[in-house]
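Have a look at this prediction, sequence included:
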Amino acid sequence: MTSNTPSTAMNGRVLDRAGSGGAGKLPKWLRLLLKSKTGTTGVVILLVVSVTAIFAPLLAPHDPVQQNVADMLVPPAWAEGGTSKYLLGTDNLGRDMLSRILYGSQVSLVVGLLSVVLAGTIGLAIGLVSSFYGGWIDNAFMRLVDSFLAIPNILFTLVILKVTGPGMTTLIVVLGVTNWVVYARIIRAEVLSLKEREFVRAAKSIGVRDATIMVRHLLPNVTSSFIVVSTLSMATTIIAESSLSFLGLGIQPPTVSWGGMLSAGREYLSDSWWMATFPGLAITITTLGVIFVGDWLRDLLDPRTKEL
């Protein structure tokens, strides 16, 4: 009886490890994702939107720019008086709404991603250099930041687009150039604290170059904040692109954009509600998906988050 006790205890520990092994093998990010309802929802939304954008030519039932005068303002197939040919109806020029929404996802993702990459690169570089060197360099960059903060982003963007003319490339550059400030301020605040740490002082004492310290020692420590800000900034950028396209200063026809579709549908709200409703829902759902993922990433990358 006594001789079997260690074996029994050992077997119990083995069974415990085997029973919890499935959960223990899951990566931390996946466990956090499965635990977070908003995170899971956001990831699913972004996956659907991304797949839609990539495979839009295969998924679209009709040519998004093909006009059909005989089918103008046809209601959705499931609505009263609808036709099975058009699932989400047609617009005032007889173009299929579903196909246009599918193609519009490409514009929103491309503009959002590229604008965030440009703004993040500018803000990261300025934030690192400004806080690392300090002195007059920091003062000069911070006065530049104050200048950008003094002018509303949308007003600054409208002025530049009015001078340079609308277009996708111009829109990406303008949104990137006007949205770097938030990155610079957050990165600067973190580096001001990090540069006084022992590992930075040790690197300086042995003659490591400043560029190497910033890239190899400081940059990895601000990556989590950078990713979270980038995610939330992308939601803002998608809304900005839609707003500018709505005003006629963003994406120009025949390129399809959700903001342009929303602008075209505002004149038909009373009797052709689907023209504005579906693009508006696409913008709202995509933006919420990005925000949900940003909240999840904040929890995932927060150093204060305890191991689950």
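Thanks, I have it.

Only C-alpha atoms from now on, for both contacts and neighbour counts.
Will do.

okay, now Leu281: neighbour count?
By the measure other C-alpha atoms under 10 Å, the count of residues near Leu281 is 12.

Ok, Thr164 next?
Thr164 has 12 nearby residues by other C-alpha under 10 Å.

same deal with Thr223?
Thr223 has 14 nearby residues by other C-alpha under 10 Å.

Which neighbouring elements make contact with the host helix or strand of it?
Counting by DSSP states H and E, the element that carries Thr223 is helix 219-246. Packing partners of helix 219-246 (3 or more C-alpha pairs under 8 Å, 6 or more residues apart in numbering; DSSP states H and E): helix 97-133, helix 181-194, helix 258-265, helix 274-301.

Could you point out which of these sits nearest Leu218?
Evaluated with C-alpha to C-alpha, these place helix 181-194 nearest to Leu218, the distance being 6.9 Å.

That closest one: what's the following helix or strand?
Per DSSP H and E, the helix or strand that comes after helix 181-194 is helix 198-205.

What helices and strands are in contact with that following helix?
On a contact count with 3+ C-alpha pairs under 8 Å, 6+ apart, helix 198-205 meets helix 210-213.

Show me which positions of the helix it packs on end up buried.
The neighbour-count check on helix 210-213 (16 or more other C-alpha atoms under 10 Å) flags Ile213 as buried.

another one to put next to it:
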Amino acid sequence: MTLQRWVGVFLLFSLLAFSWGVPLIWPLDPARQDLMVLLTPPDFDWSVGVTALGTDHLGRSLLARLAAAVRLSLGLALIGVVTAAVPGVVLGVLAGWCGGWIDRGLSLLADAVFALPGLLLVLLVLAIAPGSFIALYVGIALLLWLEFFRVVRAQTRRLRQAPAVQASRLLGFGPVLLFRRHLWPELAPVVLTLAAFGAAATVMATAALGFVSVGLRPPVAELGLMMTELLPYYDEAPWALLQPVAVMALLGLSLTLLAGKDPR
């Protein structure tokens, strides 16, 4: 594994340790308000925890809110990528292997969805249930499966003509064995790369939608929403706004560094 992937793994595990360690050590409510400690600067007193990273404009602990926001972003990225990867890979292999009307029909469906801009598709789903986590998840999954389908379809069309695959077919091996022994070893690195990029795109899209106030709604702790809430107080408490910005940048960087592995 290259140095850049080691850096990505380190950053990602550090963020995971932060997001899951904070509620175990300091069981703080990220939505709890305390109007006596508005915009308190960080005191780095980890024995207290509440004001270790300061408080926001409503007196809520930024430590607790950042940890909850990282859990939400990574959780949404994980389930969104898995939900998109499974149908994307299955349909891509089916279209690339079978060809004919199956390939044309699935490609037509993908082209119809791809004709809509990505964020517009998510916004259309969110318009049905504004502020809903389920609607946001469905919209992102509908957007991500296209990349898996198009890339896997193209790779499968190439691989089915390989001499080793043709020889296995002549020997009478079934489709499950052909997929496991010939297709998946070549597709796996590509799929994992798409998954890493898809997770990074999900984190950025969730934050972008929250920043323009069309994603999740208060008092949910979400990075983009936190930036929107803290932006009016930048002159008074710049450290409060920079924290979700820095965490989002580290999340995107860690997931991007994990991607890029070439197929065999």
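Thanks, I have the structure now. In this text, all values refer to a predicted model and were calculated from it rather than measured experimentally.

could you dump the helices and strands packed on helix 219-246 of structure 1 to CSV with distance to Pro61 of structure 1?
Supplementary listing: these in CSV, determined by distance: least, C-alpha to C-alpha, whole Å:
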stretch, distance to Pro61 of structure 1
helix 97-133, 6
helix 181-194, 41
helix 258-265, 18
helix 274-301, 16
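
What's the separation between Ser245 of structure 1 and Asp299 of structure 1?
Look at Ser245 of structure 1 and Asp299 of structure 1: by C-alpha to C-alpha, to the nearest Å, they are 33 Å apart.

The aligned partner of Thr51 of structure 2 in structure 1: neighbour count?
Matched by TM-score structural alignment, Thr51 of structure 2 corresponds to Tyr86 in structure 1. Around Tyr86 of structure 1 there are 21 other residues, counting by other C-alpha under 10 Å.

try the one 4 residues further on
A count of nearby residues for Thr90 of structure 1, using other C-alpha under 10 Å, gives 26.

mind listing what the closest residue to it other than its chain neighbours touches?
Spatial nearest neighbour of Thr90 of structure 1, chain neighbours left out: Asp96 (4.6 Å); criterion: C-alpha to C-alpha, 6 or more residues apart in numbering. Going by C-alpha atoms under 8 Å, 6 or more residues apart in numbering, Asp96 of structure 1 touches 62-64, 86, 88-90.

Check the gap between Asp96 of structure 1 and Val49 of structure 1 for me.
For Asp96 of structure 1, the distance to Val49 of structure 1 (C-alpha to C-alpha) stands at 18 Å.

is it true that the match of Thr51 of structure 2 touches Pro76?
Yes: using C-alpha atoms under 8 Å, Tyr86 of structure 1 is in contact with Pro76, at 6.1 Å.

Could you give the secondary structure assignment for the nearest residue to Leu63 of structure 2 once chain neighbours are set aside?
Nearest residue to Leu63 of structure 2, sequence neighbours excluded (C-alpha to C-alpha, 6+ apart): Leu53, at 5.5 Å. What DSSP: H, G, I helix; E, B strand; the rest coil gives for Leu53 of structure 2 is coil.

Need the counterpart of Ala141 of structure 2 in structure 1.
Counting by TM-score structural alignment, Ala141 of structure 2 corresponds to Gly176 in structure 1.

What's the local residue count around the closest residue to Asp43 of structure 2 other than its chain neighbours?
In this structure, Asp43 of structure 2 finds its nearest non-sequential neighbour in Ala52, 5.2 Å apart by C-alpha to C-alpha, 6+ apart. Applying other C-alpha under 10 Å, we find 19 residues neighbouring Ala52 of structure 2.

quick one: Ala52 of structure 2 from Trp6 of structure 2, how far?
Counting by C-alpha to C-alpha, the gap from Ala52 of structure 2 to Trp6 of structure 2 is 29 Å.

Likewise for Pro87 of structure 2?
Distance check for Pro87 of structure 2 against Trp6 of structure 2: by C-alpha to C-alpha, it reads 30 Å.

ditto for Leu171 of structure 2
From Leu171 of structure 2 to Trp6 of structure 2 the distance is 42 Å (C-alpha to C-alpha).
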